[in-house]
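Engineer: 3D, please:
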Amino acid sequence: MAKSIFKNYLYNVAYQIVTLLVPLITTPYISRVLLPEGVGTAAFINSITSYFVIAGTMGISLYGNRQIAYYREDKVEMSKTFWSIFSLKLIFSSFSIIAYAFFVHFFVDPNLQMLYWISGFHLFGMMMDITWFFNGQEEFQKTVTRNLIIKLIGVVLIFSLVKDINDLWVYIFISSFTAFLGQAIMWIYIPKEVVKTKIRRSDIFSHFLPTLKIFIPQIAIQIYTVMDKTMIGIISNASEVAYYENSQKIVKMALGLATSLGVVMMPRISNYFAKEEYNKIKEYTAKSFVYISFLTFPLTFGLMGIAKEFVPWFFGEAFFPVIPNMILISPIMLAIGWSNIIGVQMMLPMKKELGFTLSVTLAAVVNFILNLFLIQSYQSLGAAISSVIAEFLVTFIQFLMMRRFIQTKLLLEVFLKYLIGSLLMLFVIRLIGYFMGVSIITTVIQIFSGTLVYGIYSILTKSEVVFYFIHKFFKR
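Structural biologist: Model prediction:
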């Protein structure tokens, strides 16, 4: 039975709010305790570990989500699909763990090997990950509840155990082990969700080529997400990695509020595609564009507006270079928000992996080339510029491929409508910042005033998103 999209979205928003609050609590502390060098080293090591994580998942998270959504109304077939996909994942992840051990032993500086071994817990968490199964069933309550509890445990451990830069290994351990623990806990639900079924070798490897089609674009995506930090670390230094990492962290936290919808919508669109209900796909896609634009425009201009007064008190004086980084990287939210709709919500459920792969591969090549030139000249700022260009390129290519499913006129109207509201908000935010200066009170007033201005504008322009949530609130 299909679950309520609104209810599932609320679960994901609740998780994203906690995801937003946790770094708001821990990042100022970690920035001052570990300093740019420690933060940058942790981010660089995590970027390296991420390559092995992505190799171990082989696109199974997105593929498994889609396949479970196709068969969720047939428990026997769904169970067979689950066990065969998970078995394939065990094979991939085992090879990835062995490759990681080989890499750390032979290629990593002996002085840093311990930190890499500790970070390796991420790989075991990746091996145990079955979040895709519950997302495919639209059982978001289970995954969200798990994530909330684990994140809160991580916060307590960070404040209790990480005291100075010598505790960098403790910080990495908390991050990687809680990730592993969070994935392992999900297995307690499996006996009630699936039945025992025999699977053959052919059942397992029948999923190989489909996962490979999704794995290839994920490699490309890593080039303009994770590889940015790797290239900064190689071409520049750990401090520049820290500046880039912290600016990305704030932007991606805010973006999570918008992209929660993609996680919820993918299994629903997959189910509609399996039933050939194409009108439903167009209907939900249009709604997604309106909602994502309603959020990403103010988030983009809001973060650009508060950066100058926010960064100094939040990260500390050692992180002043985060200000221009944060301003430059903020527009990435618009591109990712829209490409999340076209790529994740539409192309993958509709089995258009080739087009999806082409879009992200071209963007990855452009991003890599730009990084080679811009990082040398502008360091972390160069990586920020490259990332924004790459993400907008992805969005543009995907839009051209899927334009027959997109109401272009509606998109342009939405673009103009929320752009005007966001610019009005930006003007008010900068005015407050200019007169009040750097302080936590300034940031709070900027956020409150900006939200108020944008909210009033949305009501006056009869935003359907605002009135939808008002209707839902009073209905309940």
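Engineer: switch to C-alpha atoms for all contacts and neighbour counts from now on
Structural biologist: Noted.
Engineer: Tell me how many other residues surround the nearest residue to residue 133 once chain neighbours are set aside.
Structural biologist: Nearest non-adjacent residue to residue 133, counting by Cα to Cα, 6 or more residues apart in numbering: residue 65, 5.9 Å away. Around residue 65 there are 25 other residues, counting by other Cα atoms under 10 Å.
Engineer: Report the separation between residue 65 and residue 206.
Structural biologist: 16 Å (Cα to Cα, to the nearest Å).
Engineer: which residues touch the residue nearest to residue 133?
Structural biologist: 132-137, 267 (Cα atoms under 8 Å, 6 or more residues apart in numbering).
Engineer: Identify, from those, the entry nearest to residue 189.
Structural biologist: residue 134 (9.6 Å; Cα to Cα).
Engineer: Can you tell me the closest non-neighbouring residue to that closest one?
Structural biologist: Nearest to residue 134 is residue 140, by Cα to Cα, 6+ apart, at 6.6 Å.
Engineer: got it, and residue 245?
Structural biologist: Nearest non-adjacent residue to residue 245 (Cα to Cα, 6+ apart): residue 43, at 6.8 Å.
Engineer: Alongside the first, I'd like the structure of this one:
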Amino acid sequence: MPLKQNLVYNFLLSVSQVLFPLITIPYVSRVLAPDMIGRVGFIDSYTYFFTVLAEFGIITYGVREISKKKGMGEEIDGLVSELLVIQFISGLVTLVPFFLSLFYLKKSFTEPALLIWAIVFYLSNLFYSEWFFWGTERFKFVAIRSFAVRSFATVCVFLMVKAGEDYIYYYAIMSAAGILNLFINFLQLSKLVNIRLKNVAIKKHFKPLLAIHGITLCYAAFGMLDTPLLRFSSHSEYQTGIYVFSIKLIRTASSLITDFLLVLFPFSIAVQQNNSSLWKSKIRESSSLILMFSIPMTVGIFTVAPVLTRLYFGQGFTEIAISLRWLSSLVFLVSLELFLNKQLLLANHLENATLKVAGFCSLIFIGSAIFWGARWGYKGAAMAMITAETALLLGYVLLKKRFIPGVSIFNVADFLKIILASAAMYFLIYLFPNQEYWNWPMLLLFVFCSILTYFFIVLIVCKISLKAYIEAFLFEKLNIKK
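Structural biologist: A predicted model of the protein is given here:
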């Protein structure tokens, strides 16, 4: 499927990832108290961490290796079979510490029903196969399936979550949606691939998988251990609940940018292999486009956080505004950091160097999250996240300079212009007084005016060529067919 169509389907996927939480979160925040959200957020993040531990780096490795073998039927069959076997074995090994830790949790503070759903979700992930569809660029299937399952889950939330004690139903719906996705994936995979369990050569994959798995676990520390660490260090489900909703909103916003990097990952690998000089010439423009959207999104979230929290989350979650402002810079940090990781470092097989940086930064995060979370709750967790993500981005920049010196990651002049235009968005709010009385139409009017102001400065005053950046981002001018 052409790259443009893949990006269209991925845009629809990103919209569904943003739209459905936008619909359900305001309802859930008015039905469930912060401490109930904290319980669900804890067990959800905790279980996801063990699923990442079990997948053994196969998601990133599988996408990369399958993208190299596209169109090679028998080789694809063998590769998929080998990776599924490794994944299943790894999942069974990880099952032991997962069960033991759940037994401890059962005696401490969480509900048995939540533990049951967590176990079922973990076991279903033994057959995880999303990496196959990303590697073979079947984004149409992924988008349609995700949209259908999310629609079903959204309807279930409104039908079943009616009172405070229904937080168990809320987590059950989240888990069931994930399980349904996994079942549909594996059913479709079995139709496309001749899966075999005999005579599979798995040893050859261990060395690269270990390095990539280490990187994945470091990312899991940022993305999945943040909530459990806050719960354990603060001993407060309320603090955890405030953090859960704020980080979820930030990650939802970030996904509008970062999901496109997943589409470009297999394509970028093919381009880099076939024509490295053209690949280098487009990296700078591509990263500049990411900056063009991630920086104003960061400033926009920081600016409207108090009003957005009051209108969107309701009175029970007013402290989310503070957490949102702390975490808003993650949109910029994570977008550029993932770009460097996927499109430069892993595309050039720099797994070991990347692992060292990611491992060091994950230790920074874990230590600071425990210490600051115990002292300042959700504020401490946000501080730890920002500190570690900043260190990770700086580390990746240093790796780029050392191992890929011939590639420039952005245009400094355009970067300063983007900063200037984004700052104008922040000061624009002073032309709209009495924010404490704003309603939804007023908030949307301000957002619309901010977007117009930003792009007027960027495109008309500063004369940055958006078209050129988009063409570079899509690799439209490269004479390489996919």
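Engineer: Provide the TM-score value for the superposition.
Structural biologist: Overlay of the two chains. TM-score (TM-score structural alignment, normalised by the length of structure 1): 0.92; 469 aligned residues with a Cα RMSD of 2.4 Å.
Engineer: still on that earlier bit, and the residue mapped onto the residue nearest to residue 134 of structure 1 from structure 2, how many neighbours?
Structural biologist: Taking TM-score structural alignment, the alignment pairs residue 140 of structure 1 with residue 139 from structure 2. Look at residue 139 of structure 2: counted by other Cα under 10 Å, it has 23 neighbours.
Engineer: which residues touch residue 139 of structure 2?
Structural biologist: Residue 139 of structure 2 touches 6, 9-10, 133, counting by Cα under 8 Å, 6+ apart.
Engineer: how much space between it and residue 3 of structure 2?
Structural biologist: From residue 139 of structure 2 to residue 3 of structure 2 the distance is 10 Å (Cα to Cα).
Engineer: Then residue 82 of structure 2?
Structural biologist: Residue 82 of structure 2 is 28 Å from residue 3 of structure 2, by Cα to Cα.
Engineer: neighbour-wise, which of the two wins?
Structural biologist: Taking other Cα under 10 Å, residue 82 of structure 2 and residue 3 do not tie; residue 82 has more neighbours (22 against 17).
Engineer: And the more buried one, what's its match in structure 1?
Structural biologist: In structure 1, the residue equivalent to residue 82 of structure 2 is residue 84, according to TM-score structural alignment.
Engineer: just checking, that match touches residue 202?
Structural biologist: No - counting by Cα atoms under 8 Å, residue 84 of structure 1 stays clear of residue 202, with 9.1 Å between them.
Engineer: What separation is there between the corresponding residue of structure 2 for residue 205 of structure 1 and residue 66 of structure 2?
Structural biologist: Superposed on structure 2 with TM-score structural alignment, residue 205 of structure 1 falls opposite residue 203. Per Cα to Cα, residue 203 of structure 2 is found 17 Å from residue 66 of structure 2.
Engineer: contacting residues for the aligned partner of residue 396 of structure 2 in structure 1?
Structural biologist: In structure 1, the residue paired with residue 396 of structure 2 is residue 398, using TM-score structural alignment. Contacts of residue 398 of structure 1 were listed using Cα under 8 Å, 6+ apart, and they are 339, 342-343, 355-356, 359.
Engineer: Could you narrow the residues you listed to those that are also in contact in structure 2?
Structural biologist: Counting by both residues aligned by TM-score structural alignment, their matches' Cα atoms under 8 Å, structure 2 reproduces these contacts from the contacts of residue 398 of structure 1: 339, 342-343, 356, 359.
Engineer: For the spatially closest residue to residue 119 of structure 1 that is not a sequence neighbour, identify the helix or strand it belongs to.
Structural biologist: Residue nearest to residue 119 of structure 1 in three dimensions, not counting chain neighbours: residue 176, with 5.6 Å by Cα to Cα, 6+ apart. Per DSSP states H and E, residue 176 of structure 1 falls inside helix 168-185.
Engineer: which other residues reach that helix?
Structural biologist: Here helix 168-185 of structure 1 has contacts from 34, 38, 42, 114-115, 118-126, 128-131, 146-147, 150-151, 154, 157-158, 161-162, using Cα under 8 Å, 6+ apart.
Engineer: quick one on the thing from earlier: show the subsequent helix or strand relative to the strand or helix carrying the match of residue 82 of structure 2.
Structural biologist: For residue 84 of structure 1, the host element (DSSP H and E) is helix 75-107. Using DSSP H and E, the helix or strand that directly follows helix 75-107 of structure 1 along the chain is helix 113-119.
Engineer: superposed on structure 2, where does the helix or strand just after that following helix end up, distance-wise?
Structural biologist: Next helix or strand after helix 113-119 of structure 1 toward the C-terminus (DSSP H and E): helix 121-128. For helix 121-128 of structure 1, the mean deviation from structure 2 after alignment is 2.6 Å (mean Cα distance after the TM-score superposition for structure 1).
Engineer: the strands in the stretch 301-450 of structure 1, which residues?
Structural biologist: Listed in chain order, the stretch 301-450 of structure 1 contains no strands at all (DSSP state E, counting those that start in this stretch).
Engineer: Tell me the secondary structure of the residue of structure 2 most remote from its centre, please.
Structural biologist: Largest separation from the mean C-alpha position in structure 2: residue 199, at 35.8 Å (Cα atoms, centre = their mean). Secondary structure assignment for residue 199 of structure 2 (DSSP: H, G, I helix; E, B strand; the rest coil): coil.
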